[in-house]
Structure formats: structure tokens, C-alpha cells
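1. structure of the sequence below:
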Amino acid sequence: IVGNNQCNEKSDSDVLCLKNDPNICDDGEIVYLRRGSSWFMGGFMSNFCGTNVLFNGLLKYVSWIRRITKLHYLEESDESCQPIDVEPEPFYYLLNHFPSSCGKYTVNKIAGGHAASVFEFPWMAIVLYREDGSDKLSPLCMGSLINQRYVMTTAQCANGDPFKPYRVRLGEHTIDQEEDCNANDEEDCAPPVLDVDVECSLGHQGYDHGTKLNNIGLIRLARAVQFQDHIQPVCLPGTYDLARTQLPNYIVSGWGRNETRQRMKSLRKAIVSSVDETKCRTQYALFGLTLAEDQFCAEAGAGSSGNSCHGDVGAPLGYTAGYYGTQQFVQFGIAAFGTFGCREAPSVYTNVSVHVGWIIGNIRP
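-> The predicted structure follows:
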């Protein structure tokens, strides 16, 4: 293999540049690579004959080949992202996997306004997806940072049908704005956002597309992130008391769309109220939907635009609560779905406390 600089700078990261026998100039010629006792197709000739020749590498096309051929042996396999059923006792193992300094939140910021302050929700994550053959990344889901390697979201976002999560953005507040500063203090600014590639992702093995039962998933980052003021983990409801906690109000945050379907640029928040389970089930029955046993409902008050109805899938819902002796922000729900009208029925959330054991059983160091 010849380096790119020695190949007349005609190659890029998706191209193999090899020395060539000038007498062999077949268009479409295949190059094979050996790994152990197995041979793999590495690329095919794409350019000129002579001393050097360029081959298109196949790595970038594997997802396209997989989608077209449906070959089972091309399916991605990663032990760290294969969901398992084993669920250890959650409250015993929790602090072994998650930082105790999670959920840093200033209590007096809870009330007032829909615009979130910079640093207010440092666990917010935007999940980016790349369509096959495109370099454009689309923010289709949200999530929350739970430790240095994992983001929690819904199963539908983690499974990524039809596209897998490609990258996660952390520390964001106002999308497409170079520097995020608090409105009341222009000198109180956050460091730049952090984009981290996705190593792999997994949705709950029991996820039901119809009822959205077990609608929870994990995204494993390609590297551990360093916590900063604008990048912090949220707490999980991993104590017996928190697992039984049912609060009258919660806070939901995200960059979804408002009732006119306009995407919000700045991070928003809203206080939402718990909805009686029977009432919520009755309302969704009108749409032919049956709520799953691991779901609960919440809605914004009259005159508020806080429901997570458009584009907020995967957004965290939580509130400050007692966490090992201190008041910290705990995530109790993950935005799963809502109605198209925003006001026609409450938003539905996956109950995180039901799945703490699954989370612990499926994360790796």
C-alpha cells in the first residue's frame, strides 16, 4: 500500500492507493485483504493504470450493501451493544456505574419562563443521524447523558430505523449559534459544544412497535467524555424511594417543535403535571391506542406550550429529588410520543425507574 502523498494526492480516506503491475489494467479489478486465515474483499479499481492505482474502499458502502442484499452476516455485531435480559438488583449496583455528582441543578431556576438558561440542563443530548450516501446529519432524536460513555434515549431512537445513530452532540443550548451565553449576563458563556461519534447503540430487546412497551435504549459513545459545566450526567431513579416516587409536577426540556410545527433553536423547558392513568388511557383509546404498563402521562397547564408533542422523542423528564442525601435532578421519564394536535391528549413517557435494572445490566465500562 502506498501513502496518499505518494499517489499524486489523488486519493482520500475512502480510497486505497496501491502499487500496480503496469501490465494489469483491468477496470473493476478487485483487491483482497487477508485477516488471519480469511480473505476479505477490500475494494475495486476506480482509476488509472500505471505504477500506482486507486481502489474504491468498500467500508463506506457496507451499510448500503447490507440494506440491499439483506445478508445476515453483514449485520453489525458488538458485544457491548447486544441487549441482554439479565437485570441485577438496581439499587445495589447503581453507584458502581454512575457518578454520584449527577443532576446538578439550581432549584430556584425551576419556576418562570419557557426558555432554559445556559448550564441549566447539562445532560441534554442531541442524537444525529446520517442517511446512507449523505454527509448531512439530521437531529431526529434527543437523549440524556447518564455517565461518561452512555446516553439514554428511546428504543426507537437507539434502534434507528431506518438509520442508526451516528453522532451525539453534548453541551448544546442554541443550535447553530457559535457561543451560548446567558441572556442576563453576556460574560456567562458556555464552552463549545462537543460532538462525539457513536460506537454502537441498542434498544430494549422487548420493545413493542405497536404499544411502545419497553421504549428505552442506550447509545454507547466512541470515547469517554470529560464532564464540564455544560456537560454533566443526569441522575437515575435508582433507590427504593425514588422508584416509588410519583410527583405532581415534572420538568421536561428539549428542542422540539411548537404547536405550529416550527423547530425551536434554543433549549426550552416546561413544567408539566402528572395525569391520572385512567384518564390518560381513556383519551388515547379514542385514537385506538393502548398505553403500555411501563408508561405514564403528563401534560402542560392551560396556556402553556410545554407538551413534548413534536420532535421531542427521547427528551428527559424529571425533577429535583432526594438522591443519597442531597437534592439533585433525577430523570423519571423519557418522552415517547404524543398526539399530532399537542392538546388532544397528554404526552406519554417511558417510566425510567422500571428499567434501571435493564440499564445497569446492559452498560459496559
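2. use CA for all of it now, contacts and neighbours both
-> OK.
3. contacts for stretch 187-194, please.
-> Contact with stretch 187-194 is made by 118-119, 169-172, 178-182, 229-230, as judged by CA atoms under 8 Å, 6 or more residues apart in numbering.
4. for the comparison step, fold the sequence that follows:
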Amino acid sequence: MEASLVPRRSLICWVLTFGVLWLSSKVQAQSAPCTTPTRQDGLCVAIHRCRNIYDIVQNPTPPPIGIANYIKRAACTLPGVERAICCQPQEVVPEPTISSAKIDLLPKECGQSVTDRIAFGNVTQVFSYPWMALLRYNQNGEIIDGCGGSLINNRYVLTAAHCLKTRSTLKLVQVRLGEHTRNQDIDCNIYKDKYGEEIERDCAEPVEDYQVESFEIHPDYNRPKYSNDIGLIRLDRDVVVKYHIRPICLPVTPQLRLKQFERYIVTGWGTTENQTGSQVLLEATVPRVNNDECQQTMLQNRLNVQLSDKQMCAGGSGKVDTCRGDSGGPLGFSTDLNGPRFIQFGVVSAGVDSCGKKNVPGIYCRVGSYMDWILDTIRP
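-> Below you'll find the model as predicted:
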């Protein structure tokens, strides 16, 4: 029998009414009407929810006197909030609504190194970045190394969408964890005395290869071009935490979602300044570039990119940049999350082909803007 559509107008009306009432109660609990120092209607919210003001107070450089006075005059009182501010409504960041059950799918023990493809990068130590993942592809019957990624829990790897949506002759088939030096079976830190004689070595267990059970690409990837460049890989079995295989932390709190640093650390095996893939995992410290400045640089170099607040820029200064092969890898920094943890704030997305030959920043997908999507997508 042929199926037919059934009107659901009454159900929709009930859902919408309930939703509006629920949202109204949530907003009232999280904010209150106020008047800004410029006599405009505003909302009194926790300062971390006021995007433009929080960006200023998080900057290590003191703001100009005029702006500092504005922030002081914009202070307001909100029950249960230590520091609140009267914020322009368009700058208010919604509080996350993800349930604690979803948050629990991400590990609390993350972002920890066991030890106390980057142009002009530094060679890393074994165990320094145990969350690094190496994506491997089948190209005409040959297994080749490609993008990077990061282990975020016992079943999922975070990467770039363009690393998953590949041409028909290039198919993602494997994810390698615990890798450091690609052309060695066993990776070791070797310690020598002042005469150059080896006195000790600390070796990791062999790498572990996982098959790809499935993957998810953000539904709005590449709309517009280069935007929403984020994806998730579900591995074929659970990952057992070891010294050389551990998950990275994600910005799970509202404060971390908005937090910015003056510099970040990016890691990968990708193309170096010599245009060859590195056998050893490299790291580089890259300066943050604000989006307005980054957009201007892109236009000056005739790059057709329209940045959004879900993207961020870093690098370019001193010809330090990420290159092809670093795509999907993590951009992060160490900060406090129940103690010092390395937290991933960006996913390597796009950049110029110069690989550090020009001072052009790289573009990163801002992880904090996609936490709801990540938590909605992953499953036990």
C-alpha cells in the first residue's frame, strides 16, 4: 500500500510553543536585560559569553584606557555569576545545551604527555604528542600516508573534512596510532653522555593500525569554500590507552571554547621546507593572527577565501607554516582543565602551496565552534 503524508500541524505547534517557553526560561536564567555604557539595550551575561569583550580581557596586552574604562562601566550583576558584563546581544555566545551523558563520551584523562608536516619545525620527542594519528590511504592498490588527525576518545579521531572526502582513486582505509618516526619499527628516545656515548634509551611499543568503521563529514563542509572543514573517524575497535597512545583534550567548557592564545603548537609529518615529507613527527610554534588581518593577507595574495568566526588563522610569520600532509592535524596549547592539559583548539584546514616561503597564515577550523556537532555525532 502506498504511504501518504499525514499533517502534523498541531504537533508542530505544541513543540514550538514548548520550545519557546523552555528557551525563554533558559535565557532568563542565563542573562538579564541591561543598558550598555553607550545607552543601548544589552544583556547581562557571564563575561566569557560576551565574545568581543572576552577577546579583549583574554589578551595579555592591556587594552587602551578608553576600552578598559568601557569594560569597567559595563560591569553588571547576575545571580550566581562571579563576573558579568552588559553585552551587545549580537555578541552573546549561547551556553552549550549538551547533556552530561554526551560530555562523558570524552575522556577526563586527556592531553597528557608522558615526557616532561611542519615547515621550519622542530623534531619532537617520542611520547610528546601521543594523540597524533596518521591517516593512510589506498591509492591504486598501494597504501600511502596522507593526512593527520588526533585521537579524542577510545573510538574516534578528529580530522579535516577534506581528508575524508577524497577523489575516487584515493580511499581512506587505515588510521595509525602511536607513530613517531615513520621509517622505524621501534621509536626510542636515546640519551647520551657528554662524550656522545649512549647511556640509556626509552622505547615505545609498536604502532597500532586501525581500520575505518565509518566516518562523518560536517554537513556544511565547503559551503562556502574551505568552511566547516571538520570530520570524525570511527575506528573499528576500542583503543587501549598506553604510554604512546593517549587522547587529546577538547575545549569542552564555555570558557575554553572562546579562549585565545598569542601562539599555538601544531604538529605533523607533512611537507617540510625542502618539499619532502618528514619521517619524524615535527612541531612548530605559530603565532595567532586575528581574522581581519588574516582576511586582508588572503586578499593581498589573491586567495579566494571568506573567513568566518568558525575559522582561525595562525602562522605565516617568519615563514613558519603548515604544509600539505599536515591537513587534519591538531593545533593546540597547554592550559588549565582540571590541571595543565594540552587542548586542541584548531584543525589544520587550508593554506597556500608555498609551505612557509611566503608569510601567509594557515587557516584552521575552530574546534570550539563545533563542540555541539562533535558531541552530537560521536556514540559509545
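5. which residue packs closest to residue 98 of the second structure, ignoring adjacent ones?
-> Distance criterion CA to CA, 6 or more residues apart in numbering; nearest residue to residue 98 of the second structure, sequence neighbours excluded, is residue 372 at 6.7 Å.
6. of the contacts of stretch 187-194 of the first structure, keep whichever come out buried.
-> Among the contacts of stretch 187-194 of the first structure, those scoring as buried are 118, 119, 169, 170, 171, 172, 180, 181, 230 (criterion: 16 or more other CA atoms under 10 Å).
7. of the residues you listed, which pair is most distant in space?
-> Distances among those were taken as CA to CA; the most separated pair is 169 and 181, at 17.7 Å.
8. would you confirm that the residue nearest to residue 98 of the second structure contacts residue 96?
-> Yes: counting by CA atoms under 8 Å, residue 372 of the second structure touches residue 96, with 7.4 Å between them.
9. in the second structure, what residues pair with the lengthiest strand in the first structure?
-> Identified as the longest strand of the first structure according to DSSP state E is strand 326-337. Mapping strand 326-337 of the first structure onto the second structure (TM-score structural alignment) gives residues 339-350.
10. only the buried residues of the matching stretch, if you could.
-> Buried residues in stretch 339-350 of the second structure, counted by 16+ other CA under 10 Å: 341, 342, 343, 344, 345, 346, 347, 348, 349, 350.
11. who touches the fifth one in this structure?
-> When the contact criterion is CA under 8 Å, 6+ apart, the partners of residue 345 of the second structure are 250, 251, 257, 330, 331, 332, 333, 366, 367, 368.
12. of the buried residues of stretch 339-350 of the second structure, just say which sits nearest to residue 87 of the second structure.
-> Comparing these against residue 87 of the second structure with CA to CA places residue 345 closest, at 24.5 Å.
13. quick check: that closest one vs residue 260 of the second structure, distance?
-> Between residue 345 of the second structure and residue 260 of the second structure the computed distance is 9 Å (CA to CA, to the nearest Å).
14. state the helix or strand in which the residue lying closest to residue 32 of the second structure once chain neighbours are set aside lies.
-> The shortest distance from residue 32 of the second structure to any non-neighbouring residue, by CA to CA, 6+ apart, is to residue 44 (5.0 Å). Assessed by DSSP states H and E, residue 44 of the second structure sits inside strand 41-46.
15. please identify the buried residues of that strand?
-> 42, 43, 44, 45, 46.
16. quick check: that strand aligns to which part of the first structure?
-> Strand 41-46 of the second structure corresponds to no residues in the first structure, going by TM-score structural alignment.
17. helix or strand for residue 157 of the first structure, which one?
-> helix 155-159.
18. would you check the span in the second structure matched by that helix?
-> Matched against the second structure by TM-score structural alignment, helix 155-159 of the first structure falls on residues 161-165.
19. between residue 372 and residue 96 of the second structure, which is the more surrounded one?
-> residue 372 (16 against 11; other CA atoms under 10 Å).
20. which position in the first structure pairs with that one?
-> Using TM-score structural alignment, residue 372 of the second structure pairs with residue 357 in the first structure.
21. contacting residues around that match?
-> Contacts of residue 357 of the first structure (CA under 8 Å, 6+ apart): 87, 88, 89, 90.
22. what's the answer for residue 293 of the first structure, then?
-> residue 213.
23. aligned partner of it in the second structure?
-> That one, residue 293 of the first structure, aligns with residue 309 by TM-score structural alignment.
24. and for residue 215 of the first structure?
-> In the second structure, residue 215 of the first structure lands on residue 229 (TM-score structural alignment).
25. wait, what's in contact with that match?
-> Taking CA under 8 Å, 6+ apart, one finds 160, 161, 162, 218, 221, 222, 349, 365 in contact with residue 229 of the second structure.
26. test my guess that the last one contacts residue 310.
-> Yep, that's residue 365 of the second structure we're talking about. Yes: between residue 365 of the second structure and residue 310 there is a contact at 6.4 Å, judged by CA under 8 Å.
27. common neighbours of the two, please.
-> 227, 228.
28. out of the two, which sits in the busier spot?
-> Between residue 365 of the second structure and residue 310, counting by other CA under 10 Å, residue 365 is the more crowded of the two (29 against 16).
29. now do the helices in the stretch 201-350 of the first structure.
-> 240-243, 277-285 (DSSP state H, counting those that start in this stretch).
30. how about the longest one: buried residues?
-> Under the neighbour-count criterion of 16+ other CA under 10 Å, helix 277-285 of the first structure has 280, 281, 283, 284 buried.
31. in the second structure, what residue corresponds to the last one?
-> I take that to be residue 284 of the first structure. Residue pairing (TM-score structural alignment): residue 284 of the first structure is matched to residue 298 of the second structure.
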